[in-house]
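Visitor: All I have is the shape, not the residue letters:
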């Protein structure tokens, strides 16, 4: 059985926002907890692939990390993958042969401390997705997720941020393939972060 090594990454402030995605059987959620992570990994046969994605990339020696996932493979041994954002797609490092408890520990380390496994000997691959033009944008305000949003909903979130009713607003697609816009902080001290190219009809980036 492989031993897990950890590469420590210093966390950034404010705390990272996460989304837990399931390939089937359950809606994605931004209300991520250690209990939810363990339940997902222990029920891979029910949920299929499980992906813990962060709303801002984490800077590591291997690149800007965008998430960690585990998936069922035909031989029955789950694989773990760590993803890194590129300008034209994703770089993925994959390895298998881990016990469920080891996988849970990897997810916990990433969720709580932004630590990735030691992946220097993992298989490396590249993924260039086809841009899903019809993929909708979701709005995240602090830990709340909103679907089926309008332009007015985004403006209302920005107004709430200015009024001090929330501290973070994030606009992105579920697959993170059409860019994102994040605004966080307090009045007169905002941090605005964008990534990729957002669809023109949103009106944020060209």
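Guide: Arrived safely. Here the structure is a predicted model, which means the values were calculated and not measured.

Visitor: From now on I want contacts and neighbour counts done on CA atoms only, so please keep to that.
Guide: OK.

Visitor: Give me the neighbour count for residue 95.
Guide: Residues near residue 95, counting by other CA atoms under 10 Å, number 17.

Visitor: tell me what the longest strand belonging to the chain is packed against?
Guide: In the chain, with assignment by DSSP state E, the single longest strand is strand 50-60. Helices and strands touching strand 50-60, by 3 or more CA pairs under 8 Å, 6 or more residues apart in numbering; DSSP states H and E, are strand 18-22, strand 63-71.

Visitor: Throw the ones you listed into JSON lines and include distance to residue 109 and mean neighbour count, thanks.
Guide: Output for the helices and strands packed on strand 50-60, formatted as JSON lines (distance: least, CA to CA, whole Å; neighbours: other CA atoms under 10 Å):
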{"stretch": "strand 18-22", "distance to residue 109": "13", "mean neighbour count": "20"}
{"stretch": "strand 63-71", "distance to residue 109": "11", "mean neighbour count": "22"}
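
Visitor: right, and the ones you listed - which one's nearest residue 36?
Guide: strand 18-22 (8.6 Å; CA to CA).

Visitor: What's the first helix or strand after that closest one?
Guide: helix 34-42 (DSSP states H and E).

Visitor: List the buried residues for that following helix?
Guide: The neighbour-count check on helix 34-42 (16 or more other CA atoms under 10 Å) flags 37-38, 40-41 as buried.

Visitor: alright, now check it against this:
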């Protein structure tokens, strides 16, 4: 009986695709990210082109599951799309914080829930075309309510409990639209199917 082999990608060096950094300058500091203009040389022709990159801190997402199989989700207004979205808790990793510490803080601040365990599910690039950061995804299980969300400053959230079994339909129906939230649920499915291990 043949052993099952893990899928692989051919080991080819991508060095012929790498653009050389010639110079860069800070264009704007926008509090939650900085805009950097970079001049890079095309590896084929050597010709220089300018590109704009959002220099941002790492982010976290948390999939909080209650003991009854509900996801603790939040509704909040998003200024980019001018609408209220249904999401999982998330936010920036502050200076001096680890992603796990940020996940625990954001979970409590945005939902009033906490969990005795945060399981690291993985990380992904939010948008490598223009951003240089990672988003780290955690599972909080069991999530238990200990208070109310901290709605101060410009961020206000409303908690919604959603059955985990309903999430695929909410994504398919366009009710959950945030791509990073969808990635979080994909990581959860990989974990539940044994494709990734708890960390």
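Guide: Right, received. Where do you want to start? Remember, predicted model here, so these are calculated numbers, not experimental data.

Visitor: Do you know the score for how well these two fit?
Guide: After superposition, the two chains reach a TM-score (TM-score structural alignment, normalised by the length of the second structure) of 0.26; 92 aligned residues with a CA RMSD of 5.6 Å.

Visitor: Mind putting the helices and strands packed on strand 50-60 of the first structure into CSV with distance to residue 107 of the first structure?
Guide: Output for those, formatted as CSV (distance: least, CA to CA, whole Å):
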stretch, distance to residue 107 of the first structure
strand 18-22, 11
strand 63-71, 7
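
Visitor: Looking at the ones you listed, spot the one closest to residue 84 of the first structure.
Guide: strand 63-71 (4.2 Å).

Visitor: just the angle between the closest one and helix 34-42, please?
Guide: Counting by axes from the mean of the first three to the mean of the last three CA atoms, to 10 degrees, strand 63-71 of the first structure lies at 60 degrees to helix 34-42.

Visitor: helices or strands up against strand 63-71 of the first structure?
Guide: So strand 63-71 of the first structure, by 3+ CA pairs under 8 Å, 6+ apart, packs with strand 50-60, strand 79-86, helix 100-113.

Visitor: Take those and lay them out in a markdown table including distance to residue 19 of the first structure.
Guide: Formatted as a markdown table, those follow (distance: least, CA to CA, whole Å):
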| stretch | distance to residue 19 of the first structure |
| --- | --- |
| strand 50-60 | 5 |
| strand 79-86 | 14 |
| helix 100-113 | 10 |
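
Visitor: Out of these, the one nearest residue 158 of the first structure is which?
Guide: strand 50-60 (17.5 Å).

Visitor: What about residue 25 of the second structure, how many residues nearby?
Guide: Residue 25 of the second structure has 11 nearby residues by other CA under 10 Å.

Visitor: So it sits against residue 38, correct?
Guide: Yes - the pair residue 25 of the second structure and residue 38 qualifies as a contact (CA atoms under 8 Å) at a distance of 6.6 Å.

Visitor: Report the buried residues of the longest strand of the first structure.
Guide: For strand 50-60 of the first structure, using 16+ other CA under 10 Å, the buried residues are 50-60.

Visitor: now for the helix or strand residue 27 of the second structure falls within, which elements pack on it?
Guide: Assessed by DSSP H and E, residue 27 of the second structure sits inside strand 20-29. The contact analysis (3+ CA pairs under 8 Å, 6+ apart) places strand 20-29 of the second structure against strand 34-41.

Visitor: what does the strand it packs on contact?
Guide: Residues outside strand 34-41 of the second structure that contact it (CA atoms under 8 Å, 6 or more residues apart in numbering) are 19-29, 47-56.

Visitor: just the strands in the second structure please.
Guide: 20-29, 34-41, 48-55, 59-64, 70-78, 83-87, 90-92, 113-114, 118-124, 135-140, 144-145, 158-163.

Visitor: can I get those strands in a markdown table with distance to residue 105 of the second structure?
Guide: A markdown table is the format used below for the strands of the second structure (distance: least, CA to CA, whole Å):
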| stretch | distance to residue 105 of the second structure |
| --- | --- |
| strand 20-29 | 25 |
| strand 34-41 | 24 |
| strand 48-55 | 23 |
| strand 59-64 | 10 |
| strand 70-78 | 15 |
| strand 83-87 | 16 |
| strand 90-92 | 9 |
| strand 113-114 | 9 |
| strand 118-124 | 11 |
| strand 135-140 | 12 |
| strand 144-145 | 14 |
| strand 158-163 | 16 |
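
Visitor: and the angle from the longest strand of the first structure to helix 34-42?
Guide: Using the same axes, to 10 degrees: strand 50-60 of the first structure against helix 34-42 is 120 degrees.
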